[in-house]
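Trainee: here are the coordinates; sequence isn't available:
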């Protein structure tokens, strides 16, 4: 009986079913012919043996496994397991762990995880989230980003997640990965699930490994212009530097700034940024595409009265950066020289999907006509910043500076 192929198949089907995942003492039933087909035992000698095994099982189960039959013909219609008693009988007969016990084991894993010591700043969220996972595990609901049946993968993810929320300082991901998981590539491999867990836990959509000091690249921001930083160890006067200055997010944490301009221009591409640095008329220039933590930190230090402009490529990605700057900083960045220019460069499929999303984004309502024009044309045209005459760009930038001085 314990090696009966049809009962082994029934156990697998039950385990994957809503009843098997969620318990609750409900009966489980399956169409008789469907069971044989799914077991691959619906023909010839294999079918005959399977039907014999089902009859023997029905007779030996004390009524908790039943074959429902047609009232007149006696033909089998369904195989039924009676609630938790049927589950207990089937898995005991096969020498396998009951699904209810598996659910309880997973729930206990999450209960124990909830009690782990974590930093105060995230303690209540950690406790609430893991207690919720324990309830979901026992009820058979989703426990993403964890797995229902892979205990070892769950243990690795938990250890990595615990290491991330306890990480004490700024580090690159490969170093942190070795310290936390013993492998320089482990955190990167688990990154989607780790960041999904952090977002679910905190309810913050922007939560990432960087939020806990673990970055893929150094968290820095590059700038030029009339700005002076008073740091713990001294003063960094960017205004006296001919070239750009790069500071880390750590340096900016407790820094006090002095600002000599009320105009900010963020620039997407480094090549253009460096050209503007050489002839900067006196505005604050910041190099950024999609803004990282250090860039957001710098922008957060600036007064709310600061006039903010963004100079980027005029393809869908360029406008997506403009949208991201607005969303992540809460500032109304205005586009600088970003009106689309004619050209025959067609969209890629990815760019088309990005543009479709942006056309319906309220954060870009002011540039909606440009986006619609681009969509109707099926091309982003001559989109690269580098294609604009530099003298014309500098003239427009000087106008911004003069407006500030005269205003």
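Mentor: Yep, that arrived. Note that the coordinates shown come from a computational prediction; the quantities given were computed from them, not determined experimentally. Numbers count the residues shown, from 1 in each chain.
Trainee: From here on, just use CA atoms for contacts and neighbour counts.
Mentor: Noted.
Trainee: Confirm residue 54 sits in a strand?
Mentor: No. Residue state for residue 54 (DSSP: H, G, I helix; E, B strand; the rest coil) corresponds to helix; a strand is not indicated.
Trainee: The longest helix seen in the chain packs against which elements?
Mentor: The helix that spans the most residues within the chain, counting by DSSP state H, is helix 120-139. For helix 120-139, the packing partners by 3 or more Cα pairs under 8 Å, 6 or more residues apart in numbering; DSSP states H and E come out as helix 18-22, helix 99-114, helix 186-202.
Trainee: Mean neighbour count and distance to residue 52 added to those, as TSV?
Mentor: Rendered in TSV, the data for the helices and strands packed on helix 120-139 read as follows (neighbours: other Cα atoms under 10 Å; distance: least, Cα to Cα, whole Å):
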stretch	mean neighbour count	distance to residue 52
helix 18-22	20	25
helix 99-114	20	26
helix 186-202	18	47
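Trainee: got another, please set it beside the one above:
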């Protein structure tokens, strides 16, 4: 068993150099007394024992060469100031602690990506190959492509396998997450355990925020983020003020929304917002008069649908989404699941910059969207996207930050 001080020394070397792809060019040095302190060797006898161990490792014997070096005080030669790991001894230190060289991890991760790049994708072959090429290029440069890290090849394999399997199926709306998990990996909780990682992979693959709900999967615990005045009322006559501040809060489907019989708000309209990470907080900061109840909707969750069912039926509902095919799919699903006349808000394409070609998923969605009777009022926008094969300027962030205090938040939307 290696002494505690050597393990601490390895940890410091690993933090400084262990994950570098290029070999070290100069010896690694560390303050000896600081190392002993960090190894919790505080007693005199423990420090002296550590010094004896170090000096042995600094000696060349018939069995092995010197592994370490030390730097003594300039005048008091019996005092050790520095411990030194020569470049030639780095392989010995790595072997001692089972360290896998970074270049080996990188090579393994690249082999995994190469293998998955050659896996045919039944629905999005070009998109899948393009994504794998992006991952490969990042790994070759020693970079990561979130949430994939080349230093974790086993996790790279698992996530690529899961992403490929999940996107190779057309999921029926309402499929429960545990049913989907069993269908994919014969483990009912696998998708829940990897939910954040899988959704990050989907967002990276499709180059837009993507959730399992956007593929028709129903999560076990549904919730909705919102901003504004909201009170829930219950069958026993009690009521509960959920929120009246300007920040974002979350309400769960169970038990809060499921047990409520109605909801009330002082707001005069509801605006659902697709992008909950940037656009929703920006609108919340500008909702100074509280006249708008804001709710996140990257896809209509069961919690959001229940909230709309509880709110007064005459409360106007607007949806602010991206203007690519997926953005209009969200609008359609929102109308379908709530049976309400949800009005599109600022969902006219802002053509700007170079053209952005449609992805395979966009092209797969367009025919159904063009034929969707729930999207008759935005069919011209969809037809324009279909004709030009261009979705440039589709993201909400392209409008910039809100420039009005309160509704309609953007000068370009005045009159909505």
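Mentor: Sure, I can see it. These numbers come from a predicted model, not from an experiment.
Trainee: quick one, which of the helices and strands packed on helix 120-139 of the first structure is nearest to residue 65 of the first structure?
Mentor: Closest approach to residue 65 of the first structure among those (Cα to Cα): helix 18-22, 14.9 Å.
Trainee: With respect to residue 122 of the first structure, which of the helices and strands packed on helix 120-139 of the first structure lies nearest?
Mentor: Each of those was checked against residue 122 of the first structure via Cα to Cα, and the shortest separation belongs to helix 186-202, namely 7.9 Å.
Trainee: Beyond that closest one, next helix or strand please.
Mentor: strand 214-215 (DSSP states H and E).
Trainee: Residues contacting that next one, please?
Mentor: The set of residues external to strand 214-215 of the first structure that reach it, using Cα atoms under 8 Å, 6 or more residues apart in numbering, is 164, 167, 170, 171, 172, 173, 176, 209.
Trainee: Now do the buried residues in the longest helix of the first structure.
Mentor: Residues 125-127, 129-139 are the ones in helix 120-139 of the first structure that count as buried (16 or more other Cα atoms under 10 Å).
Trainee: now that helix against helix 186-202, angle please.
Mentor: Helix 120-139 of the first structure runs at 90 degrees relative to helix 186-202, counting by axes from the mean of the first three to the mean of the last three Cα atoms, to 10 degrees.
Trainee: and the angle for helix 120-139 of the first structure with helix 99-114?
Mentor: Orientation check (the same axes, to 10 degrees): helix 120-139 of the first structure against helix 99-114 gives 180 degrees.
Trainee: residue range for the helix or strand hosting residue 262 of the second structure in the first structure?
Mentor: Using DSSP H and E, residue 262 of the second structure sits within strand 260-264. Counting by TM-score structural alignment, strand 260-264 of the second structure lines up with no residues of the first structure.
Trainee: same for that strand, what does it pack against?
Mentor: Counting contacts by 3+ Cα pairs under 8 Å, 6+ apart, strand 260-264 of the second structure is packed against strand 230-234, helix 302-310.
Trainee: One more pass at 10 Å, please.
Mentor: If you count contacts as 3 or more Cα pairs under 10 Å, 6 or more residues apart in numbering; DSSP states H and E, strand 260-264 of the second structure packs onto strand 230-234, strand 239-243, helix 302-310.
Trainee: Against residue 34 of the second structure, how distant is the residue sitting furthest away from the middle of the second structure?
Mentor: Relative to the centre of the second structure, and counting by Cα atoms, centre = their mean, the farthest-placed residue is residue 75 at 56.0 Å. Computed with Cα to Cα, to the nearest Å, the distance linking residue 75 of the second structure and residue 34 of the second structure is 20 Å.
Trainee: Residue 271 of the second structure too?
Mentor: Per Cα to Cα, residue 271 of the second structure is found 58 Å from residue 34 of the second structure.
Trainee: Pick out whichever of these two has more residues nearby.
Mentor: When neighbours are counted by other Cα atoms under 10 Å, residue 271 comes out ahead of the other of residue 271 of the second structure and residue 34, with 25 against 12.
Trainee: can you pull the contacts of that one?
Mentor: The neighbourhood of residue 271 of the second structure, defined by Cα atoms under 10 Å, 6 or more residues apart in numbering, consists of 226-227, 280, 292-297, 316-320, 342-345, 407-408.
Trainee: where does it fall, helix, sheet strand or coil?
Mentor: When states are read from three-state DSSP, the local structure at residue 271 of the second structure comes out as strand.
Trainee: For it, give its distance to residue 139 of the second structure.
Mentor: Between residue 271 of the second structure and residue 139 of the second structure the distance is 41 Å, computed by Cα to Cα.
Trainee: Contacts for stretch 162-176 of the second structure, please.
Mentor: By Cα under 10 Å, 6+ apart, stretch 162-176 of the second structure touches 116, 119-125, 128, 156-160, 180-181, 183-185, 190-191, 194, 197-202, 205, 212-220, 302.
Trainee: next structured bit after the helix or strand harbouring residue 337 of the second structure?
Mentor: Counting by DSSP H and E, the secondary-structure element that holds residue 337 of the second structure is helix 325-338. Toward the C-terminus, helix 325-338 of the second structure is succeeded by strand 343-344 as the next helix or strand (DSSP H and E).
Trainee: Centre of the chain to that next one, how far?
Mentor: A distance of 28 Å separates the C-alpha centroid of strand 343-344 of the second structure from that of its chain, computed with Cα atoms, centre = their mean, to the nearest Å.
Trainee: Likewise for stretch 67-87 of the second structure?
Mentor: Between the centre of stretch 67-87 of the second structure and the centre of its host chain there is 46 Å, according to Cα atoms, centre = their mean.
Trainee: OK, contacts around residue 282 of the second structure?
Mentor: Contacts of residue 282 of the second structure were listed using Cα under 10 Å, 6+ apart, and they are 276, 400, 401, 402, 409.
Trainee: Those into CSV, with extra columns for secondary structure and distance to residue 242 of the second structure?
Mentor: Rendered in CSV, the data for those read as follows (DSSP: H, G, I helix; E, B strand; the rest coil; distance: Cα to Cα, whole Å):
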residue, secondary structure, distance to residue 242 of the second structure
276, coil, 19
400, coil, 30
401, coil, 27
402, coil, 26
409, coil, 24
